[in-house]
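Trainee: Here is a sequence together with a model predicted from it:
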Amino acid sequence: MILSGGENVHPVQVEAVLNEHPGVTDAAVVGAPDPEWGQLVTAYVVRKDPEVTVADLEKHCRAHPMLAAYKRPRAYRFVDALPVTSTGKKIHYQLRERVAADAEAGELERVGREPRGAVRRGSWGAAPGPRSSSAGGAGKVERLIRG
């Protein structure tokens, strides 16, 4: 179980969604240590199509009706093979041990996001500006306090 931002994410559900993508042979999902979220949902993916990108997988996960937004992987690592037992079961603990080192080495591809402190724009494209005092906001409060 991955605990990300106070939400429980079951890796098997995320893996099933990723495995539905036609360009994916197999996937394993683990939590990478993250100072902001506790754990970051991270997918190790074996590609069937070498042209598959993080953006393709993000689009697929966003469109999938059975995957909530908080369960989507926020980082990916493309690998040639996943560690498996002799019976073919994925060895998640090996990937959990490996993910911190991969993150430290910059091997994980993060899903695009706005940097912290970025100005969000409204749907019409205008940046939010300062409130005008002519609307009576802060000036009115100041006049009431001073009497």
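Mentor: Yes, it's here.
Trainee: Only C-alpha atoms from now on, for both contacts and neighbour counts.
Mentor: Will do.
Trainee: Where is the longest helix in the protein?
Mentor: Using DSSP state H, we find that the single longest helix of the chain is helix 92-104.
Trainee: now for the helix or strand following that one, which elements pack on it?
Mentor: Later in the chain than helix 92-104, the nearest helix or strand by DSSP states H and E is strand 109-110. Helices and strands touching strand 109-110, by 3 or more C-alpha pairs under 8 Å, 6 or more residues apart in numbering; DSSP states H and E, are strand 75-79.
Trainee: here's the one I want to compare it with:
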Amino acid sequence: MIIRNAYNVHPSVVEAPLSKHPKVQDVRIVSVPDPASVEEICACIILKEGQSVDSEEMKTFCVDIGMVPIEMPGYFIFLDEFPVVATLRKVDRKKLRLIAMEKLGLTE
């Protein structure tokens, strides 16, 4: 659960609509620290082979599909793969959060 401006946002509520973007192969949502809103939503995206997209295009897509503003990611980062847990069955969201914070230059 992500706490953003006193609202609870579940990652799957944001992941589902973003995964419908035609260039997106996979998406995971993590929280990153934000002094203004406690936590900010960060969309970690793996694009389909040969595709390219930027944060502005993703923001426009969110507006076009009618995403509620409180659920709209503040950050979009693009990765080649997600870190996985030792069993290789699930995405390691804790490591993914650290990767996102590093890419965005954020600290706790």
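Mentor: Cool, the structure landed. Quick caveat, the model's predicted, so the values are computed rather than measured.
Trainee: returning to that earlier point: okay, the angle between the longest helix of structure 1 and strand 75-79?
Mentor: 110 degrees (axes from the mean of the first three to the mean of the last three C-alpha atoms, to 10 degrees).
Trainee: what's the average distance of helix 92-104 of structure 1 to structure 2?
Mentor: Once fitted to structure 2, helix 92-104 of structure 1 is off its aligned match by 2.0 Å on average (mean C-alpha distance after the TM-score superposition for structure 1).
Trainee: For that helix, buried residues please.
Mentor: Neighbour-count burial for helix 92-104 of structure 1, counted by 16 or more other C-alpha atoms under 10 Å, picks out 92, 95-96, 99-100, 103.
Trainee: Farthest pair within those residues?
Mentor: Farthest-apart pair in these is 92 and 103; separation 16.4 Å (C-alpha to C-alpha).
Trainee: can you pull the contacts of residue 137 of structure 1?
Mentor: Residue 137 of structure 1 makes no contacts at all, as judged by C-alpha atoms under 8 Å, 6 or more residues apart in numbering.
Trainee: all strands for structure 2, in order.
Mentor: 2-4, 7-9, 24-34, 38-47, 75-79 (DSSP state E).
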